[in-house]
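Asker: Need a 3D model of the following:
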Amino acid sequence: MAQIKIEDLKVQSDDQLAVQLSELKREQFNLRFQAATGQLEKPGRIREVRRTIARIKTLQSARKPVAGEGA
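Answerer: Got it, this is the predicted structure:
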């Protein structure tokens, strides 16, 4: 899986982002497990997954309405 660009994430719906976030968290867990057991083939993938998770969380927080706004 190639690195996901922010432009690709912006066009996805909130539900799609939530699904992708859960998949990435599962992949991150598996990569950490592989690293701990010495079976990790692509160590750079951990960094890519971590950064993509951060991009998704940033988009999700930006899309949330700010509490008290408009009041």
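Asker: From now on I want contacts and neighbour counts done on CA atoms only, so please keep to that.
Answerer: Fine.
Asker: Off-centre distance for the longest helix seen in the chain?
Answerer: In the chain, with assignment by DSSP state H, the single longest helix is helix 14-37. From the chain centre to the centre of helix 14-37 is a distance of 8 Å (C-alpha atoms, centre = their mean, to the nearest Å).
Asker: Second chain to compare with the first, below:
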Amino acid sequence: MKPSDIRAMSEDQLKDQLIALKKEQFNLRFQRATGQLENTARMRQIRRDIARIQTIARQQPAQASA
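Answerer: Next up is the predicted model:
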């Protein structure tokens, strides 16, 4: 997910996307624990997307007031 795509989202869309990514991360953790995880790189992608969304969501109120 690109930062420009995330910045274009509304606050509600960011929250929905964050919830969806956290659910996917939870499912991937279970797959890894049971030995069913095939795409291990997806764990890293999800973790970074979550961090990216949280960072941009934190920056948006600061930009609006400045």
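Asker: TM-score them against each other, please.
Answerer: The TM-score (TM-score structural alignment, normalised by the length of the second structure) is 0.90; 64 aligned residues with a C-alpha RMSD of 1.5 Å.
Asker: hmm, back to that, for the longest helix of the first structure, which residues meet the burial criterion?
Answerer: 14, 17, 20-21, 24, 27-28, 31-32 (16 or more other C-alpha atoms under 10 Å).
Asker: what range in the first structure does stretch 32-43 of the second structure sit on?
Answerer: Aligned by TM-score structural alignment, stretch 32-43 of the second structure corresponds to residues 35-46 of the first structure.
Asker: likewise stretch 5-16 of the second structure?
Answerer: Going by TM-score structural alignment: stretch 5-16 of the second structure matches residues 8-19.
Asker: Show me how far that stretch is from its chain's centre.
Answerer: 10 Å.
Asker: next one: stretch 42-54 of the first structure
Answerer: That offset, for stretch 42-54 of the first structure, works out to 9 Å (C-alpha atoms, centre = their mean).
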